[in-house]
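> sequence? don't have it. structure:
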């Protein structure tokens, strides 16, 4: 593995970027779309941005003097989370540089705040690493490829999502032992796909941009032209597995009979039923409170989906550990039954805190952080879960907390980059880049962004330098956490290997 930190070209100083404004002084981070400007004027705006923010200026990362200690930033996040779960978070993050990166969105947000950008805003995912692009079901029961995670979503510079995606591809490529040249080709493919697709969206009607999506047949077309036999086989396995990941599968795996009644089974500390957290005298009342949560959150759903949800009854609740970066946040799974015990529905109620982007791009226009996450998801996804909504409720500790709610599993299929060849990871990167462009084009100005990017590959090549440089920084930050665990500064708990 080489130390490929990209430097500013000879005779140039690294772009100083913009100072991060304190969160309390930041303006609400809304989006506006000026319909009074002609397409020609919008394209001129994008091209003019190259003067103040040259595309080549995105090609390096040098940590600024006085850069915050990455472990400090992680501990600041941990202070608001469930203390007993924090060692699991650190244990997951110390498994590899890639797993660290998945949990380090706050660290990268602080670094990107000082980076150059074109001044063009769009709705950001906020954590657009490659594993947050996956297969999922549409309400019409089609399998689509889209962005999945919106915990950090806020409006901001479109470049930030592209840089996080590009860096994740480099980190995955390094883990697979790919050469510098192979990794560079993967990043250029992903960023080039983003650029080309954004320029295509700039020439489309707004309604056609909104309807654009990538279904499983499109993935098969890409696989047929780009992947070797093993890659195509892996895609079909992923499709088959995604179709099996639904409430019935979760029901079989996560529940058991307790006194003749179906309840969520215990698997501590990763899955802990409410009955094992609270005394018997209290857990029934709290379970009733979750029933009220479901009833009240239903007001954020369209009327037809409220009616569908009203036909289910809450029967069991458990706390669940999810992801890497989310470990320690309050996340509940709620088992509901409809007609009978063979008609289950699992909902996930996940705590929504302030986005890690907010100190640098401004506070959300939504008071409820769950609504922030839902609004961003609905804006960026081609189609969203029919039960996606939000609510604010009092937690076990008596504090009011914001949550967003969705189905626990609904045909979810996640990539396995460790099984991919350079060609396969490149093809996957292209899909991610095109998907991200579609998500950004729905809320931003694809004409201006496309004009800024241009028809050449200047930006694509620049992102190779940035991604390699930031992957180096990620490795240093990963080692800082490993050292903090070794010194006893923080405690990490490694989980047993999964079969």
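Looks like it came in fine. Being a predicted model, the structure only gives us computed values, none of them experimental.
> CA only for contacts and neighbour counts going forward, please
Noted.
> Do a quick rundown of the helices in the stretch 51-200 of the chain.
Per DSSP state H, counting those that start in this stretch, the stretch 51-200 of the chain carries helices over the ranges 70-78, 86-93, 97-102, 105-112, 158-175, 180-202.
> Nearest to residue 432, out of those helices?
Among the helices of the stretch 51-200 of the chain, the nearest to residue 432 by CA to CA is helix 180-202 (6.8 Å).
> which other helices and strands contact that closest one?
The elements that helix 180-202 packs onto, with contact taken as 3 or more CA pairs under 8 Å, 6 or more residues apart in numbering; DSSP states H and E, are helix 158-175, helix 422-443, helix 446-453, helix 458-487.
> Tabulate those helices (CSV), appending distance to residue 340.
Output for the helices and strands packed on helix 180-202, formatted as CSV (distance: least, CA to CA, whole Å):
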stretch, distance to residue 340
helix 158-175, 44
helix 422-443, 39
helix 446-453, 49
helix 458-487, 48
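> out of the ones you listed, deepest packed?
helix 446-453 (a mean of 26; mean count of other CA atoms under 10 Å).
> just to revisit the earlier point, pipe the helices of the stretch 51-200 of the chain into JSON lines and attach distance to residue 428 per row.
Putting the helices of the stretch 51-200 of the chain into JSON lines (distance: least, CA to CA, whole Å) gives the following:
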{"stretch": "helix 70-78", "distance to residue 428": "30"}
{"stretch": "helix 86-93", "distance to residue 428": "24"}
{"stretch": "helix 97-102", "distance to residue 428": "17"}
{"stretch": "helix 105-112", "distance to residue 428": "21"}
{"stretch": "helix 158-175", "distance to residue 428": "10"}
{"stretch": "helix 180-202", "distance to residue 428": "8"}
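> ok, second structure coming up, stack it against the first:
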């Protein structure tokens, strides 16, 4: 994989800093401070419909139903819309491996392979190399949209975004002075986050973190196993919960699904070959016993996603995997970046590059579907110590603190793949970039409201069909 900052990494720090400051000539920090739709802006509903064209038709109305719930949910599912909006804007040209969908809900507590809780980015479906500010802008806009949903004042909205972007800028400056390996090994474990909250907030924030960590530790593969499976005459099998979870045996009543089991067994075999030898050996200790189609997320609804139940020693020794279809990143049409022969590999490679700790069963594969089309997938464990943040339950102080955690986390991800010296020099020591992103986030949240209204109108007119979420 081509590292975005490879051409600057070998330069002396002073030259790397000069390169970062020179980037202000391409895009000043203040120029990031507003969003206004151009006359040739694509219709947001057109973009969403084009994404739906290759998805499971029966699930597309569920996707629209989830996006219609609120502007915040719409924003979560509209990464393609925002990518098209960011592309024409002035660009710093400072490349990193982007998360591609730095929505606030994609930052959460996760388990490391050493069984420690860390705060990190979770979703990499859209990861691709691109200008660092695209991720920062998506995160900032998402925070304003969340703050509006909570009824926060304009001052409280602005404070949340400025706290987030300031944390990003200051942490990038910190990374600019660190040895390369120290950047690579840096983590935000639960103890680090707790210490930050203890010094910056009253006891409520620390109490919320303690509760979130406790809940995350209960979201184990065994809890998923108990929730998603049941004992049948044939042994342990996945429990139906249509349309969210539909076991393969139920889908096979449709003649068009004949042969799906062979396809999915081929998927597991191909995926196993992408794992490191010792993890491939571990996978061989399990046998595949059941499969089900699963509806996931908001923007991903309608993509092909399968839950795979494997058992080891006996029926109480499970491994639950999720195989998710990987399509071309929504950023790809707007970048001249690297193209991949397998989109699942793109997701896995990007995740390993910018996430501090990745699932030991993370891998990818390619299968030919029953319709004759080749599709790429990435595979990971289902659940496993995931603590999901809920911005809609946060007061202004807590959302501001959460924004700070997200901003610092994003800086760490970008510092691993980009040039932290150049990035820190571009951002500078003043709050100019922070103030600019605050203005951008507010104006883009206005656009998001208009797009959400446009989707509502499309539903009322019958242009799209929405199902209850």
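Okay, I see it. Source: prediction; values computed, not measured.
> circling back: looking at the helices and strands packed on helix 180-202 of the first structure, spot the one closest to residue 267 of the first structure.
helix 458-487 (25.4 Å).
> Output the residue interval of the second structure matched by the closest one.
Per TM-score structural alignment, the counterpart of helix 458-487 of the first structure in the second structure is residues 432-461.
> which one of the helices of the stretch 51-200 of the first structure lies closest to residue 383 of the first structure?
helix 180-202 (17.8 Å).
> Just the buried positions in the next helix or strand after that closest one, please.
Next in sequence after helix 180-202 of the first structure, counting helices and strands by DSSP states H and E, comes helix 206-211. Buried residues in helix 206-211 of the first structure, counting neighbours by 16 or more other CA atoms under 10 Å, are found at 209, 210.
> now the strands: where do they sit in the stretch 201-350 of the second structure?
With DSSP state E, counting those that start in this stretch, the ranges of strands along the stretch 201-350 of the second structure come out as 229-232, 235-238, 245-247, 287-294, 305-311, 318-325.
> in the second structure, what residues pair with stretch 343-360 of the first structure?
Counting by TM-score structural alignment, stretch 343-360 of the first structure corresponds to 317-334 in the second structure.
> Give the equivalent position in the second structure for residue 80 of the first structure.
Checking TM-score structural alignment: residue 80 of the first structure goes with residue 54.
> Next up, the contacts around the residue lying closest to its match once chain neighbours are set aside.
Leaving aside its sequence neighbours, residue 54 of the second structure sits nearest to residue 303 (CA to CA, 6 or more residues apart in numbering; 8.0 Å). For residue 303 of the second structure, the contacting residues are 54, 55, 56, 324, 325, by CA atoms under 8 Å, 6 or more residues apart in numbering.
> Compute the number of surrounding residues for the first one.
By the other CA atoms under 10 Å criterion, the neighbourhood of residue 54 of the second structure contains 13 residues.
> list the contacts for the residue positioned nearest the centre of the second structure?
Nearest to the mean C-alpha position of the second structure, counting by CA atoms, centre = their mean, stands residue 123 at 2.4 Å. By CA under 8 Å, 6+ apart, the contact set of residue 123 of the second structure is 99, 101, 106.
> As a markdown table, the residues you listed with neighbour count and distance to residue 221 of the second structure would be great.
Output for these, formatted as a markdown table (neighbours: other CA atoms under 10 Å; distance: CA to CA, whole Å):
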| residue | neighbour count | distance to residue 221 of the second structure |
| --- | --- | --- |
| 99 | 30 | 25 |
| 101 | 30 | 26 |
| 106 | 19 | 20 |
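> Tell me the one among the residues you listed nearest to residue 150 of the second structure.
Nearest member of the contacts of residue 123 of the second structure to residue 150 of the second structure, counting by CA to CA, is residue 106, at 18.7 Å.
> ok, the nearest residue to residue 259 of the second structure once chain neighbours are set aside - how many residues close by?
Counting by CA to CA, 6+ apart, residue 259 of the second structure lies nearest to residue 370, which is 7.1 Å off, once chain neighbours are set aside. By other CA under 10 Å, the residues close to residue 370 of the second structure number 14.
> Can you tell me what residue 370 of the second structure aligns to in the first structure?
Match for residue 370 of the second structure (TM-score structural alignment): residue 396.
> With that, I have no additional questions.
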